[in-house]
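> The sequence isn't on hand, but the structure is:
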């Protein structure tokens, strides 16, 4: 592994709170970090190898959370044949930011045969928090991607849900230089936010993107039955995408409900792709 400074480090803008760029490469049958650039509040753990050649990588925020005006940039490049599981050390806690939002930009590049399973912990916006996240994926048609995000409302002084100001998420996916997905989620709480047409009475929201997997009707039925057998009280939707791929949306009453659904879906995908079950990542 090599660690370098940013090419423009001398002329860099001081606005960055933290940024990180990693490149992964397959060497002698296992994936290793080819290069790593860290700056500001973002760090990366050493690779953790479990069963198989794929490392688990942990993003570390050295501060206690995100505050008004914070700007983060993360770039992940998976070269040909490389595979990894990427997660965060803990939840993304977004504190009061009434004027300038906390902003995070994520770029994912997947070469032919590259595979990334990105499982960040939950995003928790607290009272008066504003959070903007932009995710841009460019991948080969022979690459594979699992990408999830979960939003849970944070604590407020009066004990009420949904006291954050807004959470916005933009997701774009290009496959072989062809746009296949543009997804914009804008949650802006108001007096009727938990009612019909918005959170539908639920408190937690999650989405899981799977790219590089052709969703057949039998598989759709198996996934639907597996989710039903969990007995969760949430609402789950599944939509096929070009690319090929599909998106899973979940409204739930707890983080655990959303994670259970995602684990079932990941389990099905992992068994078909790798002949194994995904490991549950223990952090607490």
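Looks like it came in fine. Please read these numbers as outputs of a predicted model, since none were measured by experiment.
> From here on, just use CA atoms for contacts and neighbour counts.
OK.
> what's near enough to touch the closest residue in space to residue 15 that isn't next to it in sequence?
Spatial nearest neighbour of residue 15, chain neighbours left out: residue 71 (6.9 Å); criterion: CA to CA, 6 or more residues apart in numbering. Residue 71 makes contacts with 15-18, 102-104, as judged by CA atoms under 8 Å, 6 or more residues apart in numbering.
> Would you mind checking which of those residues is nearest to residue 66?
residue 102 (6.7 Å; CA to CA).
> Check which helices and strands the longest helix seen in the chain is in contact with.
In the chain, taking DSSP state H as the definition, the longest helix is helix 255-274. Packing partners of helix 255-274 (3 or more CA pairs under 8 Å, 6 or more residues apart in numbering; DSSP states H and E): strand 204-211, helix 217-230, strand 245-252.
> Any idea how far apart the tips of stretch 49-68 sit?
36 Å (CA to CA, to the nearest Å).
> what's the burial count for residue 209?
If you count neighbours by other CA atoms under 10 Å, residue 209 ends up with 18.
> Next up, the contacts around the spatially closest residue to it that is not a sequence neighbour.
Distances taken as CA to CA, 6+ apart place residue 247 nearest to residue 209, at 4.7 Å, with adjacent residues excluded. Shown in contact with residue 247 (CA under 8 Å, 6+ apart): 207-210, 238-241.
> In addition, the following structure is provided for comparison:
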């Protein structure tokens, strides 16, 4: 693995223009980071192998949070027949804007018969933040991608509401079925544009967030799934709580007693789960169960929780 660390030159601007580039290759049946390029404040920890063949990678944002004017660019490439799981070391924090928009752009390419699990920890958007993110995934033949996005609007535990600012997110997943990489058979599998304006009627409308500060999505894309998997994902919300290591010391949440709302949809080539409620931990615990179902049924693997999670 080659690693390049590119420091930021001092200047008068308080904003960051961070970059992260990851290229994964297969060596002797094991996925390894073949090339890593980082530019502050983005970094990655050394790879972990709790599953041997699958490379677990933990991203870090060393500045502690994202402010107005920050530009973060992530580029991830998986070569054919590789398998990587990427997560983050802690929740991302989007601070109140200084008048400028903060942006994050992520480009992901998953090679033939490869799999990427994109499972960052939650994002906390402070009141007054102005933030836009775009994530684009390109799947080669037989490739699959699964990811989640868990967002808290305002620090509601401190009584903060998302009254001003905005949060925007757009995810696109494309698939190329041509073995030679031609564009003729390239098709859009799933697109998910979202936008929340602070203080807007959408925050309280029953057709919007209905007063809930947490919204979350889990998606598996790349191949069709059975109706049984959809039913199992719904049932996972109502099933009794079961231990998942590592556990926090707080009592476990019983999901079926929650008043929060969930939905599960069978996509043309995948599965989509939605959550709106009060708890990022609750959303993550349900998503972990769905992740376990998808891993077992579609990948033939048991769940392996990254060490940095608290679920």
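In hand now; what should we look at? Here the structure is a predicted model, which means the values were calculated and not measured.
> Now render the helices and strands packed on helix 255-274 of structure 1 as a markdown table, adding distance to residue 36 of structure 1.
As requested, these are exported to a markdown table (distance: least, CA to CA, whole Å):
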| stretch | distance to residue 36 of structure 1 |
| --- | --- |
| strand 204-211 | 25 |
| helix 217-230 | 37 |
| strand 245-252 | 29 |
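> For residue 96 of structure 1, which non-adjacent residue is closest in space?
Per CA to CA, 6+ apart, closest to residue 96 of structure 1 is residue 129, 4.4 Å.
> now for the one you found: what does it line up with in structure 2?
Under the alignment defined by TM-score structural alignment, residue 129 of structure 1 is paired with residue 129 of structure 2.
> Its match is in contact with residue 168, isn't it?
No: using CA atoms under 8 Å, residue 129 of structure 2 makes no contact with residue 168, being 10.7 Å away.
> out of those two, which sits in the more crowded spot?
More crowded of residue 129 of structure 2 and residue 168, by other CA under 10 Å: residue 129, with 29 against 15.
> can you tell me how far residue 221 of structure 1 sits from residue 116 of structure 1?
25 Å.
> the more surrounded of those two?
Taking neighbours as other CA under 10 Å, residue 221 of structure 1 and residue 116 compare with residue 116 leading, 22 against 11.
> The more buried one reaches residue 146, doesn't it?
Yes: counting by CA under 8 Å, residue 146 is a contact partner of residue 116 of structure 1 at 6.3 Å.
> Quick one: residues contacting residue 242 of structure 1.
Shown in contact with residue 242 of structure 1 (CA under 8 Å, 6+ apart): 180-181.
> Relative to residue 197 of structure 1, how far out is it?
Using CA to CA, residue 242 of structure 1 is found at 26 Å from residue 197 of structure 1.
> And for residue 222 of structure 1?
28 Å.
> So the two - more neighbours on which side?
Higher neighbour count among residue 222 of structure 1 and residue 197: residue 222, with 14 against 9, using other CA under 10 Å.
> Which residue in structure 2 aligns with that one?
Match for residue 222 of structure 1 (TM-score structural alignment): residue 232.
> ok, for its match, nearest residue in space, not its chain neighbours?
residue 293 (7.7 Å).
> which one in structure 1 is aligned with that neighbour?
Per TM-score structural alignment, the equivalent position to residue 293 of structure 2 in structure 1 is residue 268.
> which SSE is the counterpart of residue 237 of structure 1 in structure 2 in?
Matched to structure 2 by TM-score structural alignment, residue 237 of structure 1 sits across from residue 263. Taking DSSP states H and E as the criterion, residue 263 of structure 2 maps to strand 261-267.
> what's in contact with that strand?
224-225, 227, 230, 233-234, 271-277.
> switch to 7 Å and redo it
230, 234, 271-277 (CA atoms under 7 Å, 6 or more residues apart in numbering).
> of the residues you listed, closest to residue 287 of structure 2?
residue 273 (8.1 Å).
> Count the neighbours of the closest one for me.
21.
> now swap in residue 148 of structure 1 and tell me
21.
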